[in-house]
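Undergrad: pasting the sequence and the predicted model now:
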Amino acid sequence: MFRLGRLPGRFCRGCYTYGQQHAVGECVGCRRQVPVDDKYGYCRLCRARASWAIKASGKASVIEPYLRRMTCQQLFFANLQRPKNGGPRVGKAGRRVLKPPLPEPHRVITTSTQLTLFTVPRDFRRFDRELHADLANPWLVRARQAARALGEARGWSRWITSDVNRALVIVLSGFREGEPIRYSELFPALRVRGLPVVRTAEVLDRLGLFVDDRAPAVDRWLEQKRDGMAPGIHRAVEAWVRTLLDGGPRSEPRSRHTAWAYLGEIQPVLLEWSGRYDHLREVTRQDIIAARDAATGKQRESRIVALRSLFRQAKKNGQIFRNPTIRIRVPRQADGVIQALDQADVDQVITTATTTPDLRLIIALAAVHAARPKTIRTMLLDDVDIGNRRITVGGHVRPLDDLTRRALLDWLDYRRSRWPTTANPHLLIPQKTAVELGPAGKLWTTRATRNLTATLERLRVDRQLEEALTHGADPLHLALVFGIDEKTAIRYADSARALLGEAAEQASQ
C-alpha cells in the first residue's frame, strides 16, 4: 500500500495521485534535480514538451528523437500548460480535414471621417451663382448630361431644358457624395425662383441622389378622419382603410375614392361610438340598426355597406369575435327613369365644341361612343386604328364613324404641329403633359361642359339611352355595343320601355 501523505523531495504529484514512484535524479534534458523516469531519464516537463512537438509535426513518431532536442529548462505560466498546435491533429481526430481560416480583410484608411452628430437641412435659397456656382463639380456634369438625355426623350423645349440646368446648378454646385437631396430642401429654393421642381427631382432620382421625404396625402387625411376616435376603434379603422387602399392576402385594392367615401360616410357614427365604447367588439346589433335608421334614402344603403365592410375586415383580422352587421339588410332603392337631354342643351354643347380640335374630339368620344371622362383622358394612341376604322374605348373595340374620324384627324394634325417631339403615349395631351408621360388632368378634360347642363357624363348616359330607344330596349344589344355590365344594360332597357310606353299613351290620347 502506498501512503498518500506528502514526502518532500522524493515523489512528484503523479506519484501521490496514481500511486506511481519515480526516482529522484538529474534530468538529461533540463539538468534539474527532479523525479525522472527510469527508461529515458527525462523529467515530466521535458516529456510533455516532446509530446507537444510530436503533435505539432503532424506525424506519428516515437518520443526518443524529440527528447534529445530538450536541452534547456522548461518554463510555463499558470493555466497555459497546453499551447495551441500549429499543425493538424494526430490520431483519430486527425482524420477530419480542417478548413483553413479565412484571411482578415486588408483595411486601408485613406482619409479620416467625421461622424454625424445630427442632420441640418440645407437652405438652397441663399445660393448666389457668382459666389457659389461650381460648374466643374462631377455630379453636376453627370446631372446635366442626364437632363439632356431625358429632355430629348420627353421632347422638352429649350426653355424647360434651360430652367432644369439652372436648378441643377443651384442644387449640385456644392454637392458631396453621400448627402442625398430631400424634397423639403429642393422645393423652397426652386419654387421661389420659378424653376421646375418635378423635372429636377426626376433627373436627381435617375442619379440616385433624390429622397422624397413628403408625407403621403392619404396618411394626413386618415389621421384627420380618425381624430377623436377611441384607441380600439382607431386601430381597427386604420387597418381597414389600409386594406382598402393597398389590398391584402385575399382582397384586391380598391379605389381611393371608394375608401374616402366609405370612411366619410361612417365617420360620424364611429365618433359617436367612441364616446361610449373603447373597442369595436363592444358594438351591438342594436347600434348598427340605430345607425342605419338615422339615415334616409341612398345614404342608408351606403352606410350599411361601409359598416359591413369594416366589421368584416375586423372579424377577419381577429379584432372582434362576431360580426354584428350579419343579416341586416336595407331595401334597395328603386332606380328612377333615366331622362333624355333636351335638344337645346345638346345644341349648346355642339356650339362649344367647335372652338378647338381637342374639344371636338372629347365631345365626339362622349356623345358618340359613350366614353367616360376618365376613359377619354387615359386613352392611348394605340387605341386608335384609323386605317381599319377601329377605336378601343374602355377596352371595348368599336367601329370608327365618320364624325369621330374627322375629329381624330384634326386633333392628330394639331398635335403633330404643336408638339412634334413629344413622347407622351396618350391620345389627348395639354401643354403640361406634352413634356411628360402621364395623362391629362380631370379639369382640363371636363372644361368644355363645366357650366352646362349637358356634361360629359350626361352625354354618355344620353347616348346609351338613345341606343336603347332606337333598338327596342334590348339589354343584350346594349351590352354588346358599349361593353357595359348586364345590370346597367337592364336599367337602360327598363328606362327605355318606360319612355316608349309614356310616348305611346300620349299619342293615343
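TA: Great, that's in hand. Keep in mind that this is a model prediction, so the values were computed, not measured. Numbering: from 1, shown residues only.
Undergrad: please count neighbours and contacts with C-alpha atoms only from this point.
TA: Noted.
Undergrad: burial count for residue 402?
TA: 10 (other C-alpha atoms under 10 Å).
Undergrad: contact partners for it?
TA: By C-alpha atoms under 8 Å, 6 or more residues apart in numbering, no residues touch residue 402.
Undergrad: one more pass at 10 Å, please.
TA: 389, 408 (C-alpha atoms under 10 Å, 6 or more residues apart in numbering).
Undergrad: what's the answer for residue 125, then?
TA: Residue 125 is in contact with 170, 171, 185, 186, 187, 188, 189, 190, 191, 192, 193, counting by C-alpha under 10 Å, 6+ apart.
Undergrad: one more: residue 398?
TA: Contacts for residue 398 (C-alpha under 10 Å, 6+ apart) come out as 369, 389, 390, 391, 392, 480, 481, 482, 483.
Undergrad: structure two is appended below for comparative analysis:
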Amino acid sequence: MHPDVSECERCRRCRPLKQGKCRFCTLLLRETEVDVSGIALDGGDQLWFGRELALRKSDRYLSGTGAQGRFKAKERRGRAASRAMRPISPHLVDPEQLELFPTPPRDWGRLNPENEFALTPAAKVLLRDFSDYLRDLGVEPRVGGSASLRTLRVLTAQLGAEAPIREGDVKAIATLGDHYQGRRVVCFLRQRGILKPEPMRDAELIRARRVAASLPTPFAEAVDLWIDVLLGQGTRSNPALTSGTIYSYVQNAHPTLKSWAESGITDLREITKKDVEAAIMDLPSVRRHSVHPPLRSLFRALRRERKIFRDPARSVSLPVAVKLPTPLPSDGVRGILSKVEDVRSQFIVALVAVHALVHDDLPALLLEDLDRSRGQLRVRRRGRLDHVVYLDELTSELATSWLRERYRRWPRTGNPHLLVSRVSAADEAGPRMSTEVTKTVFERVGISARKLRGDRIYDEARHTADPVHLMRLFGLGTTTAMKYITAAHPDKRPDPIRA
C-alpha cells in the first residue's frame, strides 16, 4: 500500500490524498465549482465513466495557478454569468422626484463590493464616455484610471445615471481606500452637467468659529462679530481678510480672552488699557508680537460696531526691532538651477531667484499674463497695482519650455493658470496649484523662497542706491526699498533731522 494512502474526507475511500481529498474528488470539485454546465447535483454526485473515459487532468491545472485551461475558462464564464444575473439596484434615483427635505449623507462605509448591482443602459454609456475622457487626459482606464473608473461604477450601479450625483457621495466613496479615487470623477460629472455640487466650506473659517464658540457667551458673541467684520460683513464695508489670517488672529487671541473670562471679567467693555498691557507683557517675547495685532483688531472692530465705548488697545504699542536683510553665501546660490531637473521647477526657481517674485504670487500667475513676444509677465497683487516683470533671456527660454511641457502632458486642460500640477490640470474648475508644490521645489534646492528673493533684491541694491529703481524693478513698497538700500549702503542712512 502507498505510504500516503489515507481516507478521503469526502468519499471516505482509501486513496492517495492531496489536501485531504483523493484525485477523483479534487477533479469533481473543480468541475462543479463553477457550474456553468449544470452538472452538479443536490444531495449526490454525477455519474462518471471510468477507466479510459475517466476524469483526467494534469497537476498544473489542478493547482489553480495557471492562467489558461478549461477550469480558468469556466471561471471566466461563471463570473460573466453571475454579472448577467445581478439585479438592478432598488435605490435608483428618480430625476423627476422632488426633494421634500434635505437628505442625510449616505453611509458608504457599509458598501459591499461583492454585492454590486447591474448597470442600467444609461450607466453603461456614461462609463464608456468616462473611459474616453480618461484616454483624452492621457490616462489608461484599466491602469492609471482604474480607481476612478471603479468609483463611478459603484455610484452608477447604486444610484443610476439619470439623476445628478452628489459631490459628497463621490468624495465619501473616495475615502474608502486606495483603490477608489474621486477627483477625476467629479471633474467629469461637472463637465457633463450631472454633478450636484456640495456647498463650499472653508475649513479654516469653520475652525475659527469653533474656537469662538468655546469661549463664554459674551466673549463668543464678540468674537463672532469680529469674524464678520474681518470678512467684510460689518456695518461698514471693508476689504475681507483671508480665512487663514482670520483663523490665526482668533487662535492667537483665544488664550488671552479665556484668561480674562476666568479672572471674572464678564464683558469686554470692562477691559482697560492696563489689562491689555498686562496680558501682552506677561507673554514670552516671541509671543507678544503675535498677540498684539489680533487684540488691536478685535477692539477696533468692536468700537466701529458700537459694542464698546472706547478702544483700550489703541494706544498700546510694542518696540519693533528692524532686521536688515543679509546676503546669502555665494557658494549656496551658485548652480542653483542645476539642483532641479524638471522644467517647471527651473522656471519657478528662476522667477524667484532672478525676478524676486513673492512665493504666494507664483500659483496666481495666469496664462494670459505671459506675453512672450514682448518678454513680459504681469503679476497681479491684491489691493495693489499690477507689477510687470521684464523677463531675461534665460527665464524666457524656461517659460517657452514649460509651455511646451504643459501642452504635452495636459493637452486638453482648461486651467487658466500658468503653473499647473497633475491635480489642478485635471480639475475642470481651474483651481490654483497648491503652494505645497512650490515649497517642495525649494526644499530640493535647499534655500527658502523668501531668502532667495531677499538675496536677489540685496544684490541689486548693492549696485544702486536708488530706492525708486528697486521699487520699479521688483514692485516693492517705499519702506521695503529703503530697508534694502540701508542694508547695502550703511552710509546712505537718511538724516533723522531732515526726515
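TA: That came in fine, so what should we check first? Quick caveat, the model's predicted, so the values are computed rather than measured.
Undergrad: TM value for the aligned chains?
TA: Remark: TM-score between the superposed chains equals 0.67 [TM-score structural alignment, normalised by the length of the second structure]; 385 aligned residues with a C-alpha RMSD of 3.7 Å.
Undergrad: thinking again about what came up before, now the buried members of the contacts of residue 125 of the first structure.
TA: Neighbour-count burial (16 or more other C-alpha atoms under 10 Å) applied to the contacts of residue 125 of the first structure gives 170, 171, 185, 186, 187, 189, 190.
Undergrad: so what does residue 312 of the second structure match up with in the first structure?
TA: Counting by TM-score structural alignment, residue 312 of the second structure lines up with residue 324 in the first structure.
Undergrad: buried ones among the contacts of residue 398 of the first structure?
TA: Buried among the contacts of residue 398 of the first structure (16+ other C-alpha under 10 Å): 369, 390, 391, 392, 482, 483.
Undergrad: show me where the stretch 1-150 of the second structure has helices.
TA: Counting by DSSP state H, counting those that start in this stretch, one finds helices in the stretch 1-150 of the second structure at the ranges 23-33, 59-62, 70-84, 121-136, 146-159.
Undergrad: out of those helices, nearest to residue 186 of the second structure?
TA: helix 146-159 (9.4 Å; C-alpha to C-alpha).
Undergrad: so who does the residue nearest to residue 247 of the first structure when sequence neighbours are not counted touch?
TA: Excluding its sequence neighbours, the residue lying closest to residue 247 of the first structure (C-alpha to C-alpha, 6 or more residues apart in numbering) is residue 253, at 3.9 Å. Taking C-alpha under 10 Å, 6+ apart, we find residue 253 of the first structure in contact with 242, 243, 244, 245, 246, 247, 259.
Undergrad: just the ones of the residues you listed in helices?
TA: Taking DSSP state H, the ones among the contacts of residue 253 of the first structure that sit in helices are 242, 243, 244, 245, 246, 259.
Undergrad: now the first one: how far from residue 369 of the first structure?
TA: For residue 242 of the first structure, the distance to residue 369 of the first structure equals 36 Å [C-alpha to C-alpha, to the nearest Å].
Undergrad: before we move on, back to that, ok, and the most crowded of the ones in helices among the contacts of residue 253 of the first structure?
TA: residue 244 (23 neighbours).
Undergrad: where's whichever residue in the second structure pairs up with that residue relative to residue 288 of the second structure, distance?
TA: Using TM-score structural alignment as the criterion, residue 244 of the first structure maps onto residue 230 of the second structure. Plainly put, residue 230 of the second structure is 21 Å away from residue 288 of the second structure if you go by C-alpha to C-alpha.
Undergrad: helices of the stretch 201-350 of the first structure, start to end?
TA: Using DSSP H, counting those that start in this stretch, helices in the stretch 201-350 of the first structure cover 217-226, 231-246, 256-274, 285-293, 298-316, 343-353.
Undergrad: of the ones you listed, which is nearest residue 209 of the first structure?
TA: helix 217-226 (23.1 Å).
Undergrad: to what extent does that closest one diverge from the second structure after superposition?
TA: With mean C-alpha distance after the TM-score superposition for the first structure, helix 217-226 of the first structure departs from the second structure by a mean of 3.2 Å once superposed.
Undergrad: what sits up against that helix?
TA: In contact with helix 217-226 of the first structure (C-alpha under 10 Å, 6+ apart) are residues 233-235, 237-238, 241-242, 245, 256, 260, 263-264, 267-268, 270-271.
Undergrad: check stretch 361-377 of the second structure too.
TA: Taking C-alpha under 10 Å, 6+ apart as the rule, stretch 361-377 of the second structure contacts 348, 351-352, 378-382, 387-393, 395-397, 399-400, 403, 415-420, 431-435, 437-438.
Undergrad: which ChimeraX command selects the buried ones in those?
TA: Typed into ChimeraX, the line below selects the buried ones among the contacts of stretch 361-377 of the second structure, using 16+ other C-alpha under 10 Å:
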select :348,351,352,378,379,380,387,388,389,390,391,395,396,399,403,415,416,417,418,419,420,431,432,433,438
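Undergrad: tally of neighbours for the equivalent of residue 282 of the second structure over in the first structure?
TA: The equivalent of residue 282 of the second structure in the first structure is residue 294 (alignment by TM-score structural alignment). With neighbours defined by other C-alpha under 10 Å, the count for residue 294 of the first structure comes to 11.
Undergrad: likewise for residue 370 of the first structure?
TA: 24.
Undergrad: residue 126 of the first structure versus that one, what's the distance?
TA: 54 Å.
Undergrad: mean per-residue distance, stretch 286-301 of the second structure versus the first structure.
TA: Superposing on the first structure and averaging over aligned pairs (mean C-alpha distance after the TM-score superposition for the first structure), stretch 286-301 of the second structure comes out at 2.4 Å.
Undergrad: which helix in the first structure has the most residues?
TA: Longest helix in the first structure, counting by DSSP H: helix 486-508.
Undergrad: distance from that helix to the middle of the chain?
TA: What separates the centre of helix 486-508 of the first structure from the centre of its chain is 48 Å, taken as C-alpha atoms, centre = their mean, to the nearest Å.
Undergrad: got a list of contacts for it?
TA: Here helix 486-508 of the first structure makes contact (C-alpha under 10 Å, 6+ apart) with 335-340, 461-462, 464-480, 482-483.
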